[in-house]
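>>> The following comprises the amino acid sequence and a computationally predicted model.
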Amino acid sequence: MKSCLPALAFTLVLVAGCTTTPPPEPPQPERLSQQVARSTLERAQQAYDEGDYAKAITTLKSGGVSVFEAAEPATRLDAMKLEAFSYCVANQVPECRAQFRKLMDAFPNFDLTVAERKHPVWGPAFEAAKRMKR
């Protein structure tokens, strides 16, 4: 019996080593796309908050449509709205209106909040884009 103990212990170690948990599943493409879109949006929002509107615009555009195409609708809407606001405060009003038109094409029920409509630049740009849409 003494001679079997080392062999039994070795077998138990081998069996215990074989019962490891499987590695985690790789991220699904949808989740990865959403993560990339959120990360891009966060970088653009940070640039906007720091007053670097040109960087906010280029960050949103650097991802291209593909980054936000696969994103959840709320993320896509937030990115499009931030781009419009960035154009407006960068005094690129025609681009701001065009971005609002794209936003309304993608989200027909989109509207600014009451407070946002009162903004001296993007409020009128949004209303002009809305009139052009009709």
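Perfect, thanks for sending it. Numbers count the residues shown, from 1 in each chain.

>>> CA only for contacts and neighbour counts going forward, please
Will do.

>>> helices and strands around whichever strand or helix holds Leu82, which ones?
Using DSSP states H and E, Leu82 sits in helix 73-89. Where contact means 3 or more C-alpha pairs under 8 Å, 6 or more residues apart in numbering; DSSP states H and E, helix 73-89 is packed against helix 29-49, helix 53-62, helix 64-69, helix 93-106, helix 122-133.

>>> at 6 Å what do you get?
Packed against helix 73-89 by the contact rule (3 or more C-alpha pairs under 6 Å, 6 or more residues apart in numbering; DSSP states H and E) you find helix 93-106.

>>> want to compare, so here's the second one:
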Amino acid sequence: MKTLRNILLLAWLGMLAACAAGPGKMFESKANQSLSAGIENYNEGRYPEAVKGLQSALDQGLGVSDQVKAHKYLAFAHCVSGKERLCRDEFKKALEINPNLELEPAEAGHPIWGPAFRAAKAKKPDAKK
């Protein structure tokens, strides 16, 4: 009986800890957790960690819109790290998934990845201009 009580207590503590992580985190897929961590690392300026997390998310399997988001953030991370070819390649991958992808106005005006995105989009024959 004491063992069962300990197991239930541990299960309850685990659920409590998962809830403390935030709404929805308890049921979020491993791929989506990696995507969130990758974006957070990007926003904190930890670009190598962001690239690792974002690529991991893609490898683990994301939904279509999240794949586009991961490739977009990979492009951003590569651009700010001076890896312009990798930046363009990631934008191309995002555009292959969603040929109508557009950057947000603030993103499109960025001096590094704005031109890289426009160049990748111009090379897509089925992209709308």
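Good, I have the coordinates. Being a predicted model, the structure only gives us computed values, none of them experimental.

>>> The helix holding Leu82 of the first structure versus helix 122-133: what angle between them?
110 degrees (axes from the mean of the first three to the mean of the last three C-alpha atoms, to 10 degrees).

>>> Pull out the buried positions in helix 73-89 of the first structure.
For helix 73-89 of the first structure, burial by neighbour count (16 or more other C-alpha atoms under 10 Å) applies to 75-89.

>>> got it, and stretch 109-127 of the second structure?
Within stretch 109-127 of the second structure, the residues that qualify as buried by neighbour count (16+ other C-alpha under 10 Å) are Ile112, Trp113, Gly114, Ala116, Phe117, Arg118, Ala120, Lys121.

>>> Which two of the residues you listed have the greatest separation?
Ile112 and Lys121 (14.8 Å; C-alpha to C-alpha).

>>> List of residues touching the helix holding Leu82 of the first structure?
The contact list for helix 73-89 of the first structure, computed with C-alpha atoms under 6 Å, 6 or more residues apart in numbering, reads Tyr53, Ile57, Phe68, Cys96, Gln99, Trp122.

>>> List the residues that contact the aligned residue in the second structure for the fifth one.
What it means is Gln99 of the first structure. Applying TM-score structural alignment, one finds that Gln99 of the first structure aligns to Glu90 in the second structure. Residues near Glu90 of the second structure by C-alpha under 6 Å, 6+ apart: His71, Ala75.
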